[in-house]
Structure formats: C-alpha cells, structure tokens
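[1] Quick one: sequence plus predicted model below, questions after.
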Amino acid sequence: MKEDTIYLRMRLRVQTKPDSIIKIGDITQVIGPENIVNQIQSLSLYQISKSDKNIVVIDLMHIINTIQSFNSAIDIQTIGPTQTIIDVIYKSKKPNIGFIILVWLLLFIGSAITIMNFHEDVSMQQVHQKLYYIITGEELIKPLLLQIPYSLGLGIGMILFFNHLFKKRINEEPSPLEVEMFKYQQDLDQYVIIKENKETVKRVGHDP
C-alpha cells in the first residue's frame, strides 16, 4: 500500500554546465511531504558528458524509475510534460565586433533594397505625386510634404509592429515575430524530443 503521495511536474527546458550532475530537483517541481520532497529532489538522474554535446532529453519514465528505486512506497502523480530538454551551455566566445558590423550592414542594406524595390514595383513616387496633385492642385516631382511623413510613419510602424525600441518593450503584448519564434521553438523542441529521446524508438524484429 502506498504511504505517501507526491505530485511531480517536469520543466520544459533547463540549462546547465558541462560535466554537471542532473538531479530530480533541477528539472522538476515536486509537491508533497517536505521530508520526502527534499530527499527526492536530491536524487541524481544523469551525469552530463562530452558525448552529450549540446542537448540531453530526460524522460519521465527515468524519473519514476529512480524514485521507485529509492522508495517503492511513494505514490507518484505526474502533471504536465513528460520530457525535459537540457541545454548544455559551454563557455561562449566574445563576440567579434567586425563580424557584428558586417552582419548589421548586410541586414541594413538588404532591408533598404527590399523596401526600395517594393516602392518601385508599386510606383509609390507616382502615387505620392497624384495624391499631392489631388490635395493641392499642383504638380510636383518630389512632394516632400507627403514623402517625409510617409517615411517617418514607415519607421514608426515597424517599431510598433515589432513592439520594441532597441531593447525596450513598448507594451506586454507579444509581437508577431515573437509569436512566430515561439511556434518555431515549440516545433524545434518537439523535434529534439523525438530525435534525442532514444526511449521513444523501439526496434522489433532486429538483432540486439
């Protein structure tokens, strides 16, 4: 008969250093009797090695097996995800200023050319000329009265769209780019879980 009940929820993603020892408390949230929770959280699960490279996936079954080996009388109730992705963070090199400037210039020039090509395709200058003529009744080759506010509005619109001014967020609402990055991260995590978690693949009818 089970004596104690614990509730366990795995974290989606955890970052650690190379050669670390992963414990249950590092990758899970555990609720239950305090004395049992403290013991369970200190149980070792996995030793990070160089062969693991950058990513390790810990499955829920591994945790349950470890807890039952420690005390088979514990009733384990699980909530949430069944795998945790562990990112092994190595020492990062200092950023190369020259490389950063080169990438910034490429992005700036590429974005500028894209905007100019779009404006050329839709004949934006002719549109401004016609609008200026409709409003004022005068023909003008460079209607700066429309072009300057339009250029400022284009920049302000991009800031509002991405919801960031440099590193400062304008409001709490996520930008479309952040939403797409979140969806991409979810797909990437799912791929990593399926690819890296060897327990999800069982070969039947093959030689061991």
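    Cool, got the structure.

[2] hey, let's count contacts and neighbours off CA atoms from now on
    Fine.

[3] my guess is residue 59 contacts residue 82, does it?
    Yes. If you go by C-alpha atoms under 8 Å, residue 59 and residue 82 touch, sitting 6.1 Å apart.

[4] Compare those two and say which is more crowded by neighbours.
    residue 59 (19 against 16; other C-alpha atoms under 10 Å).

[5] Next one for the comparison:
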Amino acid sequence: MEQKVKEAKLFHFKKRGNEREIISILKAVEVIKEIDKTAEVVNMGPEDFIVYLKEVTQEKKWAHYLKIAGVCLVAFFGASFSIMSYNTDVAIDDLFATVYQLVMGTPPKGPTILHLAYTAGLAIGIVIFFNHAGKIKLTDDPTPFEVQMRLYERDVNDTLMIDAGRKKEEQDVSS
C-alpha cells in the first residue's frame, strides 16, 4: 500500500515554469482512501501544505560570483558605516583619549592600544555572534540569519495558506 500511495497523483501542474499550489490534507486523505477504503489515516501535521514547482535553470558561474561579490560589498560597507556611525555617536575617540590620559598621564599621539583591543574585540564578537568565520562554523547551532530566514519562510507559507483558504483557491476534497 505504501508504494501505491507514493505513486498516487495528488495534483498535476500545468507546465508553465514556477508555480505553487496549496493543498488541503483532506485532499491527500481522499486520495489515500481511493487506494484503500479500509485505511485509517491520522494527520499528525498541518492542515494545509504548499507544493512548489520550480523550473531548474543553470546560472552562469560569473553571474553567481558577481552576486556573491555584490552581497559581500553591500554587507561590508553597510556594517562599516553602521559601526562608524555608532563610534561617532558615542564619541569613542574622545572616550579612548580620556581613558588613555587617565592611565598614562599624557594625551595620546595617534591610535592607542585601546583602539587595537576595541577593533580585535569587535571582530571576535561578530564572529562569535554570527557563529561562523568563512566556511567554519563554531557550533552546530543555526546562525541568527538562518533562524530569521526560517521564521520568514514559515510566515510566508502561513500567509499563503491562509489567503488561499479565504479565496477558496486551495486544492480541497471538493476540487
């Protein structure tokens, strides 16, 4: 029976490229019941689910690397601007100069050990917070970006399913 259920057709996409369809679990139960009327089906998951049809396209390597470089540049300059704005806002140079003068007794003549320690600490803190440096992950935990992307994907799917239910566009037992 398992093989028959796996081979059963639940929905047929019209070949138009990228599509998605929201399907009610009741439609899946109906298809299973057509295979074996004596089967007892217990849903342990969501009431609706989304099936995506994605057209596979082969992207050129140079375009892929160009996108990666663009994202890296935007992230680098955006983070740099944010850090510089924060440092200017809290007057970090004045703070370091004051601390240096209190400890050493003379005003600083350029960058100090405080600047070096602050820069190294900032870099180490970023690596620890984002949980990876390059391809090396520090722990098996997901990064903050991965967590937010999963939450976003879940919210998008929930919204699509709710909207399809309201508009009566989902594949249900009556369709």
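    All right, it came through fine. In this text the structure is predicted, and so the values were computed from the model without any measurement.

[6] mind listing the helices for structure 2?
    Along structure 2, the stretches classed as helices by DSSP state H are 2-7, 25-35, 61-89, 92-104, 113-130, 144-167.

[7] tell me the most buried of those?
    Burial of those is given as mean neighbour count (mean count of other C-alpha atoms under 10 Å); helix 25-35 ranks first at a mean of 17.

[8] how about the helices of structure 2, which one is nearest residue 19 of structure 2?
    helix 144-167 (12.8 Å; C-alpha to C-alpha).

[9] Any buried residues in stretch 84-97 of structure 1, and which?
    Within stretch 84-97 of structure 1, the residues that count as buried by 16 or more other C-alpha atoms under 10 Å are 84, 85, 86, 87, 88.

[10] for the equivalent of the first one over in structure 2, what are its contacts?
    Looking back up the chat, that one is residue 84 of structure 1. Aligned against structure 2 by TM-score structural alignment, residue 84 of structure 1 finds its counterpart in residue 49. Each residue near residue 49 of structure 2 by C-alpha atoms under 8 Å, 6 or more residues apart in numbering is listed here: 22, 23, 24, 25, 161.

[11] Which residue is the nearest non-sequential neighbour of the aligned residue in structure 1 for residue 110 of structure 2?
    Using TM-score structural alignment, the partner of residue 110 of structure 2 in structure 1 is residue 142. Using C-alpha to C-alpha, 6 or more residues apart in numbering and skipping residues adjacent in sequence, the residue nearest residue 142 of structure 1 is residue 129, 7.2 Å away.

[12] What lines up with the one you found in structure 2?
    Per TM-score structural alignment, residue 129 of structure 1 is aligned with residue 97.

[13] do the same with residue 185 of structure 1
    Aligned counterpart of residue 185 of structure 1 in structure 2: residue 153 (TM-score structural alignment).

[14] Same check on residue 46 of structure 1?
    Superposed on structure 2 with TM-score structural alignment, residue 46 of structure 1 falls opposite residue 11.

[15] what's the answer for residue 71 of structure 1, then?
    With TM-score structural alignment as the criterion, residue 71 of structure 1 lines up with residue 36 in structure 2.

[16] Distance of the residue nearest to that match when sequence neighbours are not counted relative to residue 54 of structure 2?
    Excluding the flanking residues, the one nearest residue 36 of structure 2 by C-alpha to C-alpha, 6+ apart is residue 1, at 7.8 Å. Noted for residue 1 of structure 2: a distance of 29 Å to residue 54 of structure 2, by C-alpha to C-alpha, to the nearest Å.

[17] Check the gap between the residue most central in space within structure 1 and residue 140 of structure 1 for me.
    By C-alpha atoms, centre = their mean, structure 1 has its centre lying nearest to residue 185, at 4.5 Å. Distance, residue 185 of structure 1 to residue 140 of structure 1, by C-alpha to C-alpha: 50 Å.

[18] if I pick the nearest residue to residue 169 of structure 2 once chain neighbours are set aside, what's in contact with it?
    Excluding the flanking residues, the one nearest residue 169 of structure 2 by C-alpha to C-alpha, 6+ apart is residue 22, at 7.6 Å. Residues in contact with residue 22 of structure 2, defined by C-alpha under 8 Å, 6+ apart, are 48, 49, 50, 51, 160, 161, 164, 169, 170, 171.
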